[in-house]
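**Q** no sequence on this one, just coordinates:
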């Protein structure tokens, strides 16, 4: 997954992007059942790959790290913070589903500075192309609103 070669030697292969995204999503789904040290190691290994694309893979990587916040919480928060430190440019290009994944993952964040990330997500969700997509998918609109509401401080 993180090696320089992708696919059989000499074969023309497509981008590993979808496969990386699939592995990260699977890892996020199973993070609560896997040893936390393994989740951290795998996310670091995939993130270090030259084939890791922040715009395509960052939400899924963050979701992996925040899926099971109990063991290694400080180390997970640190790595999540590193991934999100310069996330605003990435967020500006996320799909509505990417925004939803990131909002869902952020519900488990403890030390990530949410204000900057939420402002970037709100800006992205207000973009005309995303607004049009949300208007045509009421279910997505509801899920985005619910995920965003969970991040609001309780009064």
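**A** Structure's in. What do you need? Since this is a predicted model, take the numbers as computed values, not measurements. Numbering: from 1, shown residues only.
**Q** For the rest of this, base every contact and every neighbour count on C-alpha atoms.
**A** Fine.
**Q** now the helix or strand harbouring residue 100: how far from the chain's centre is it?
**A** Element membership of residue 100, judged by DSSP states H and E, is helix 96-106. Centroid displacement of helix 96-106 relative to its chain, using CA atoms, centre = their mean, to the nearest Å, is 7 Å.
**Q** Could you identify the helix or strand that succeeds that helix?
**A** That would be, after helix 96-106 and using DSSP H and E, helix 114-126.
**Q** orientation of that next one relative to helix 96-106 in degrees?
**A** Per axes from the mean of the first three to the mean of the last three CA atoms, to 10 degrees, the angle that helix 114-126 makes with helix 96-106 is 160 degrees.
**Q** A further structure is provided below for comparison with the first:
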């Protein structure tokens, strides 16, 4: 149910159901899919307070070191503009486990919020006129798509 709500734009309902599940059925332990779904819902709502609440829950759970859950947290914070929080979660991910998805979540967050130099530094790319223009174009396109109501970029 939580996943269905999250994937269909019913973020508030997803978060409400997750909180209710935790309160009513304390013996039920959410799995990785449930956690990623509620993280997605928090990202859709853009609430820093909810983001910190769900991260706190994850940190106290068995999924604290789960790569997919941490990638979802990075993406959630990046989308909400909390780049420092996104970077802090990124730093907790084991260096050997950092894959292209983890890196993309962080770098994309930097870029979409106008932190092009930080994104390039994080990616290990030397900033020159060509790389700056390419990155700027991508970030600008993403911002325009999001402001236009799209949920993903071309």
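**A** Received the coordinates, thanks. Note that the coordinates shown come from a computational prediction; the quantities given were computed from them, not determined experimentally.
**Q** now what about the TM-score between them?
**A** Superposed pair, TM-score by TM-score structural alignment, normalised by the length of the second structure: 0.51. Supporting alignment: 110 aligned residues with a CA RMSD of 3.3 Å.
**Q** Touching the helix holding residue 100 of the first structure from outside, list them.
**A** For helix 96-106 of the first structure, the external contacting residues (CA atoms under 8 Å, 6 or more residues apart in numbering) are 59-60, 62-63, 66-67, 91, 114, 121, 125, 130, 133-134, 140, 143-144, 147-148, 151.
**Q** Buried among those? Make that a ChimeraX selection.
**A** Buried members of the contacts of helix 96-106 of the first structure, defined by 16 or more other CA atoms under 10 Å, are picked up in ChimeraX with:
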select :59,60,62,63,66,67,91,114,121,125,130,134,140,144,147,148,151
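**Q** what about the residue sitting nearest the centre point of the first structure, helix or strand, and which?
**A** Nearest to the mean C-alpha position of the first structure, by CA atoms, centre = their mean, lies residue 59 at 1.2 Å. Per DSSP H and E: residue 59 of the first structure is located in helix 54-66.
**Q** Need the residues that contact that helix.
**A** Taking CA under 8 Å, 6+ apart as the rule, helix 54-66 of the first structure contacts 17, 20-21, 24-25, 27-29, 31, 39-40, 43, 47, 76-77, 79-80, 83, 90-91, 93-94, 98-99, 101-102, 104-106, 108-109.
**Q** Could you check the helix or strand just after it and say which residues are buried?
**A** Per DSSP H and E, the first helix or strand lying C-terminal to helix 54-66 of the first structure is helix 73-84. Residues of helix 73-84 of the first structure classed as buried by neighbour count (16+ other CA under 10 Å): 73, 76-77, 79-81, 83-84.
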